[in-house]
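>>> fold the stuff below for me.
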Amino acid sequence: MEVRTRLNRERVLLAAVSLADGEGLDALSMRRLAQHLGVVPMALYKHVANKEQLLDGMVEVLVAEIDPPLVGTDWRTAVRARVLAARRVLRRHPWARPVLETRVVVTPAVLGYLDQTIAMFRAGGFSDDLTHHVMHALGSRAWGFTQELFDTPTPPPEDPAVLVALAHAFPNVAAVAAASSHDSSAVDGGCDDQAEFEFALDLMLDGFARMHAQGWTSRPG
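Reported below is the predicted structural model:
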């Protein structure tokens, strides 16, 4: 006789993450999740009231996968490691970015992650005033993602004549695009997203360190 695993909230959330990983966020619905678990849809509502609560719970799973903060190190190393740890998790779960971008309720899991990030700056001697502005500057980068300026929804034209015409019309964009590095890790043969992310993150951390050393404050002198 087959023994069915008892349904609980954790099992529901892990199944939702698995389904979104495998089939994409658009395929995730309460009905589809119930089919995936082999239960009737009503059984899910004992654990999540609706899809929004389901998505909030999936974020909890996401946060739990992020490596814990480093201890016994300087603030810059700790923040950098934490952000890149979050980025690794988001890259494992392509659905995570749009879910994080659309959350309207700040859940304890999200607050906990942000609280730990803020704690790293404060432990490094940052004032609450500077830390406030630092967190605004980091924005979604604190979660390991950011909107890329040169994201292209469609591939560039293949006709050499069209490419030449575009280069003449937009010479500065063409020059910068030609100078970008490319390697096998880049998405669709474009820029190395990871290298670009770390480059910008390091610039920001350097700037934060300089402002901290200067005793920066938002209050008029």
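>>> C-alpha from now on. contacts and neighbour counts both.
OK.
>>> quick check: closest non-adjacent residue to residue 99.
Nearest residue to residue 99, sequence neighbours excluded (CA to CA, 6 or more residues apart in numbering): residue 55, at 7.0 Å.
>>> and the one you found, what element?
Counting by DSSP states H and E, the element that carries residue 55 is helix 51-65.
>>> so which residues make contact with that helix?
13-14, 16-17, 29-30, 48, 86, 89-90, 96, 99-100, 103, 107, 109-110, 113 (CA atoms under 8 Å, 6 or more residues apart in numbering).
>>> among those, name the ones in helices.
13-14, 16-17, 30, 86, 89-90, 96, 99-100, 109-110, 113 (DSSP state H).
>>> and these, which are buried?
13, 16-17, 30, 86, 89-90, 96, 100, 109-110, 113 (16 or more other CA atoms under 10 Å).
>>> for residue 36, see how far away the residue of the chain most remote from its centre is.
Ranked by distance from the centre of the chain (CA atoms, centre = their mean), the top residue is residue 1, with 43.8 Å. Applying CA to CA, to the nearest Å, the value for residue 1 to residue 36 is 21 Å.
>>> pull up the distance across stretch 67-82, start to finish.
OK, stretch 67-82 end separation, CA to CA: 7 Å.
>>> one more to put side by side:
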Amino acid sequence: MGEPAAASGRPRLSRDRVLRAAVSLADELGIGELSMRRLAQELEVVPMALYKHVANKDELLDGMVDVIVREIDPPADEPGWRDVVRRRILSARSVLQRHQWARQVLETRTRMTPGVLAYMNSFIGIFLDRGFSDDLTHHVMHAMGSRMWGFTQELFNEPGDPADGEMNGADGAAQQAMLQELAKRYPNLVRIARASAHDEGGVVGQGCDDQFEFEFALDLLLNGIEKLHAEGWTSARSDRAPTMTSAV
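I've put the predicted structure just below:
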């Protein structure tokens, strides 16, 4: 059955309806344009009506996070851990790509919501239920960091030059002079940044492909975790850290 209708013929206001409307509005306008007043206009109610369902803007954002976290695919019911983890992380990444505002909100939340806690609990369970020790799982979660949510901080901006922002508005000659100066000061940085200009028709194409880079780093991490698990690694070793040969 659908939601009971209000006197106006519109569905009754509920917390779920408020949160889903807020998610849709943020998808459409961006998180910076989302306000309680603008949301009330979208729902055709007075702003005070919203406060019966969310106490303030922070609670609204927390609730929006829980809405999108529920869109992440549940872990597959299969014995191996690696493919299960990989698919779940890539599902989380797809969710964040659908909701471009979500990364910013996730990074600024100071309270773990029930949805966030449930996702983390389930994610940890993928490892524990497949034979990982508590110790290794603890360190794996540290290593995963924000990657479990489908994002990492990008190192290079498109199209691959480290001073793109500084060169905005500069003419061709000025840009070339700035690049030459940068190359003198920071030769290694410029060399690697320019390496993102891949050959036409290559696997990645022109510039850095965020999805390719994300999956490349994820697979490196999973390879290391797989090796440590197979070796029975523990932080109780005297050096308190995996050796480079063990982690690669």
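>>> hmm, back to that, quick one: which of the buried ones among the ones in helices among the contacts of helix 51-65 of structure 1 is nearest to residue 175 of structure 1?
residue 90 (31.4 Å; CA to CA).
>>> what's that closest one aligned with over in structure 2?
In structure 2, residue 90 of structure 1 lines up with residue 96, judged by TM-score structural alignment.
>>> for residue 219 of structure 1, same thing?
Per TM-score structural alignment, residue 219 of structure 1 is aligned with residue 236.
>>> and if you look at residue 52 of structure 1?
Taking TM-score structural alignment for the superposition, residue 52 of structure 1 sits opposite residue 58 in structure 2.
>>> now for its match, how many residues are close by?
14 (other CA atoms under 10 Å).
>>> ok, residue 103 of structure 2 to residue 121 of structure 2 distance?
As judged by CA to CA, residue 103 of structure 2 and residue 121 of structure 2 stand 20 Å apart.
>>> and residue 47 of structure 1, how close does it get to residue 41 of structure 1?
Taken as CA to CA, the span from residue 47 of structure 1 to residue 41 of structure 1 is 11 Å.
>>> which residues outside the longest helix seen in structure 1 are in contact with it?
Scanning structure 1 for the longest helix, with DSSP H as the assignment, gives helix 193-213. Residues outside helix 193-213 of structure 1 that contact it (CA under 8 Å, 6+ apart) are 76, 80, 126, 130, 134, 138, 141, 145, 186-187.
>>> quick check: residue 165 of structure 2 vs residue 157 of structure 2, distance?
Distance of residue 165 of structure 2 to residue 157 of structure 2, given as CA to CA: 9 Å.
>>> who has more neighbours, the two?
Between residue 165 of structure 2 and residue 157, counting by other CA under 10 Å, residue 157 is the more crowded of the two (15 against 9).
>>> so what's the more buried one up against?
Contact analysis of residue 157 of structure 2 by CA under 8 Å, 6+ apart lists residue 164.
>>> again, only this time at 7 Å
Applying CA atoms under 7 Å, 6 or more residues apart in numbering, we find residue 157 of structure 2 in contact with no residue.
>>> that one in helix, strand or coil?
For residue 157 of structure 2, the assignment made with DSSP: H, G, I helix; E, B strand; the rest coil gives coil.
>>> alignment lookup: residue 127 of structure 2 to structure 1.
In structure 1, residue 127 of structure 2 lands on residue 121 (TM-score structural alignment).
>>> contacting residues for that match?
75, 131.
>>> how about it, secondary structure?
Under three-state DSSP, residue 121 of structure 1 comes out as helix.
>>> right, and the pair among the contacts of helix 193-213 of structure 1 with maximum separation?
Among these, 126 and 187 lie farthest apart (CA to CA), at 36.4 Å.
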